[in-house]
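*Asks:* my questions are about this predicted structure, shown below with the sequence.
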Amino acid sequence: MRTPDAPPPDGRRLKGERRRRTLLDATLRLVGREGTAAVTQRGVAAEAGVPPSAVLYYFASVDGLLVAALTAVNDRYVEWLRAVGSLDDLAALLRGCAEQDRLLTVAEYELLLLAARRDDLRDELHRWDRALDDVAARLVPADRRPLLVAAVNGLCLAAVLGSPCDTGVLHRI
């Protein structure tokens, strides 16, 4: 609810945020189906149903769009990890990842692999690692933290591969 002294929402800003989200979602669909090489100005525009000029209006470059998609994915997961208070919460998060649209999971992982290949994106990988280590520090003794981190990363890979997601392993660490 808006407070009486708050300025009214800027319709242009809201429209711009929706358009950016539409372009990011289209990028994730393309990456999930065809990989990062499929992300072109025309490809994203066609997937999003917008004119090609919209892509570079909202993002400085196609690479900037990929980086924004990676950052948005990481933002979402880091926020979810911060909210994890128990192994059951973590298991539920991982099951949700395994149950979401598999192409989205593939896209998210593909973007992490892009970050692994590029020094300028390495901070996003470190941000994921720190968030995961923070969860492990809250949930298990120090000597088991590396095991929990490895299990979570393994379960994320299992989701990408379409393998069974046995989150019960978390309780056996």
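*Replies:* Thanks, I have the structure now.
*Asks:* can we go C-alpha only for contacts and neighbour counts from here?
*Replies:* OK.
*Asks:* show me where the chain has helices.
*Replies:* Listed in chain order, the helices of the chain (DSSP state H) span 11-34, 41-48, 52-58, 62-83, 87-99, 102-117, 122-139, 145-161.
*Asks:* check it against this one:
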Amino acid sequence: MAESRDATTPRRRDPEGRRREILAAAAELAAEHGPAALTHRAIAARAGVPLGSTTQHFASIDELRDAALQQLADEIDESLAAIEPFAADFARDPSRAAAEVLTFLQDRRAVLSDIALMTSGTTDPRLRALALRWNDRLIEMLTGPIGADAALALSVYLDGATIHAGLHDEPLDHAHLTRVFCALVGATGDADRAARDRRPEDRPDLTADSGSRHAPDPRA
């Protein structure tokens, strides 16, 4: 009969596995308590590794913090990728689009991760591009189906909806999201159509040129 392995036997060395454990623990802490809560001691305790392991795999707490935020950004990218197939629904079926967004807002880890990135980008210019990656991709994704103005408006609104979800036990409900999507897409669409349909005499930028080109010739 094979001898059972003693519980005190050290596990096989796996530097990459240990690094992943440390990084996962740092990402969890950053999402739950904010990036400012990251210390070598707190991360080691969460990962269940010796304190020295954190400095062995990451040169500084700043490097570890940046890597943790990068991991959170990658996770949010995956959430956004799940919404992307429904981008056209923001215009043609807002209720369906709202259901997909609600799935994201009900994911506590995703919401806290996004908030952690927003706060980091606000206070640390080095991390601003990382924090804006979600917004930039969302705007790019929605501009085709609903136009640039509506895409920007929805991106700003969803930032607020994300913070709201982080501050409350429940996110905004499906009916509310649907109404807002209809209002934002409809309002910006109406504004675009109104701008295109304005009469030339109501547009000072065209009046001067139009007058010079079409004024009657007094010699006629």
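*Replies:* That came through, no problem. It should be emphasised that the depicted structure is a prediction, and the values quoted were computed from it without experimental measurement.
*Asks:* tm score of chain vs chain?
*Replies:* For this chain pair, the superposition-based TM-score is 0.74 by TM-score structural alignment, normalised by the length of the first structure; 160 aligned residues with a C-alpha RMSD of 2.8 Å.
*Asks:* picking that back up, could I get the helices of the first structure as a markdown table with distance to Thr167 of the first structure?
*Replies:* Formatted as a markdown table, the helices of the first structure follow (distance: least, C-alpha to C-alpha, whole Å):
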| stretch | distance to Thr167 of the first structure |
| --- | --- |
| helix 11-34 | 24 |
| helix 41-48 | 34 |
| helix 52-58 | 39 |
| helix 62-83 | 15 |
| helix 87-99 | 5 |
| helix 102-117 | 17 |
| helix 122-139 | 15 |
| helix 145-161 | 8 |
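*Asks:* can you put these in TSV and add mean neighbour count and distance to Ile173 of the first structure?
*Replies:* Formatted as TSV, the helices of the first structure follow (neighbours: other C-alpha atoms under 10 Å; distance: least, C-alpha to C-alpha, whole Å):
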stretch	mean neighbour count	distance to Ile173 of the first structure
helix 11-34	17	32
helix 41-48	19	42
helix 52-58	15	45
helix 62-83	17	18
helix 87-99	17	10
helix 102-117	19	24
helix 122-139	17	11
helix 145-161	18	7
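*Asks:* which of those sits closest to His171 of the first structure?
*Replies:* Evaluated with C-alpha to C-alpha, those place helix 87-99 nearest to His171 of the first structure, the distance being 6.9 Å.
*Asks:* circling back to that earlier point, Val169 of the first structure is nearest to which of the helices of the first structure?
*Replies:* helix 145-161 (7.6 Å).
*Asks:* closest to the centroid, which residue in the second structure?
*Replies:* With distances taken as C-alpha atoms, centre = their mean, Trp134 lies nearest the centre of the second structure, 3.4 Å away.
*Asks:* tell me who's in contact with that residue.
*Replies:* Ala73, Ile76, Asp77, Leu80 (C-alpha atoms under 8 Å, 6 or more residues apart in numbering).
*Asks:* which ones are touching Leu90 of the first structure?
*Replies:* Each residue near Leu90 of the first structure by C-alpha under 8 Å, 6+ apart is listed here: Leu81, Val84.
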